[in-house]
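Student: just a sequence and a predicted model for now, questions to come.
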Amino acid sequence: MWILFALLAAVAAAVVVTLSKAGIKDVDSSLAFAIQSVLILVISWTVVISQGNLPDVTRIERRVWIYLVAAGVLTCVSSLLSFRALKLGNASQVSPLTNFSLVFAVILAVLFLKEKVSWQLVAGAVLMAAGAILIAVSRD
């Protein structure tokens, strides 16, 4: 089931890139991100409340809070940088480079989460990196 959710997330992310690029044409990229962030906040807390998970907030350990807050800050930084890149470049070239994060995620998962490395994992990461670079440097 995780594969289905991952693929649906990829499709949603592709639509987000396309809509964001169209939306920031005549708007500052930081302002556009701030508008989207308000909606993300409202929708995500609505889901938490509707699922009955709000009381779980008090049971989150301090260490987990630190991880989640750090990840939240980095999510904002990443999104602000992505929006700025979209404002300056073509979505078809910016998106593959921002998705280079997949390669970095594999490296970090191996180093810090001690996930296992296989030749397929290495080959896939190399192919993803090569594809992202090839698309990003392509000419119009």
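Tutor: Perfect, I can see it now.

Student: from here on, just use CA atoms for contacts and neighbour counts.
Tutor: Noted.

Student: not counting stretch 103-116 itself, show me its contacts.
Tutor: V117, A125, V126, M128, A129 (CA atoms under 8 Å, 6 or more residues apart in numbering).

Student: check stretch 74-82 too.
Tutor: Residues from elsewhere that reach stretch 74-82 (CA under 8 Å, 6+ apart): S29, S30, F33, V94, T98.

Student: run the last query once more with 7 Å
Tutor: Under the contact criterion CA atoms under 7 Å, 6 or more residues apart in numbering, stretch 74-82 has outside partners S30, F33, T98.

Student: alright, now check it against this:
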Amino acid sequence: MVHSSAWLYWALLSAVFAALTAIFAKLGVQNIDSDLATLIRTAIVIVVLSAFITYAGKWSNPLKLPLRTWLFLGLSGLATGASWVCYFRALKMGAASQVAPVDKLSLVLVAIFAFTFLGERLSLREWCGILMISGGVLLFAFKR
């Protein structure tokens, strides 16, 4: 049985790993082209996920998936790739303590896009939180 707050556990782990990603990536791009670094990172993700899916017995024939699933997963993959290329280039040029918070502006954009395209509704309190995140991003981006 999955508890209704199980998502929070996984989201917090995601945040921890995302933070480690910024630190490890900043160290990793120091003596290498950022695009090559992104390719290496992507290859490692493919190998690790392939092993995990195989080991966990979660493999199924992807050719049997609906076209709509392929379309949106394909678009998501393209967006992820573009995000990673931009993120690694930004880390190559800027401080991790500035790049990572600006990257998290995606939180604000997700709320706006989810409202616009998915019909998700946020409360006034939640929109205030989104505004505070925006302000925090600006404080980090333009620190002296």
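Tutor: On my side now, so go ahead. Predicted model, so just to flag it, every value in this text is computed and none were measured.

Student: so what number do they get for TM-score?
Tutor: The TM-score (TM-score structural alignment, normalised by the length of structure 1) is 0.95; 139 aligned residues with a CA RMSD of 1.0 Å.

Student: hmm, back to that, just put the contacts of stretch 74-82 of structure 1 in TSV and tack on distance to I66 of structure 1, neighbour count and secondary structure.
Tutor: Below are these laid out as TSV (distance: CA to CA, whole Å; neighbours: other CA atoms under 10 Å; DSSP: H, G, I helix; E, B strand; the rest coil):
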residue	distance to I66 of structure 1	neighbour count	secondary structure
S30	25	16	helix
F33	24	19	helix
T98	25	17	helix
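
Student: equivalent range in structure 2 for the lengthiest helix in structure 1?
Tutor: Ranked by residue count and defined by DSSP state H, the top helix of structure 1 is helix 62-88. Aligned using TM-score structural alignment, helix 62-88 of structure 1 spans residues 67-93 in structure 2.

Student: quick check: which element contains A125 of structure 1?
Tutor: Using DSSP states H and E, A125 of structure 1 falls within helix 119-136.

Student: quick check, nearest of the contacts of stretch 103-116 of structure 1 to L86 of structure 1?
Tutor: A129 (19.5 Å; CA to CA).

Student: what's the local residue count around the aligned partner of that closest one in structure 2?
Tutor: Using TM-score structural alignment, the equivalent of A129 of structure 1 in structure 2 is S134. Counted by other CA atoms under 10 Å, the residues lying close to S134 of structure 2 total 19.

Student: how close does S134 of structure 2 get to A141 of structure 2?
Tutor: Applying CA to CA, to the nearest Å, one obtains 10 Å for the distance of S134 of structure 2 from A141 of structure 2.

Student: ditto for L36 of structure 2
Tutor: For L36 of structure 2, the distance to A141 of structure 2 (CA to CA) stands at 26 Å.

Student: mean distance, the match of helix 62-88 of structure 1 to its aligned residues in structure 1?
Tutor: Following superposition, stretch 67-93 of structure 2 is found to deviate from structure 1 by 0.4 Å on average (mean CA distance after the TM-score superposition for structure 1).
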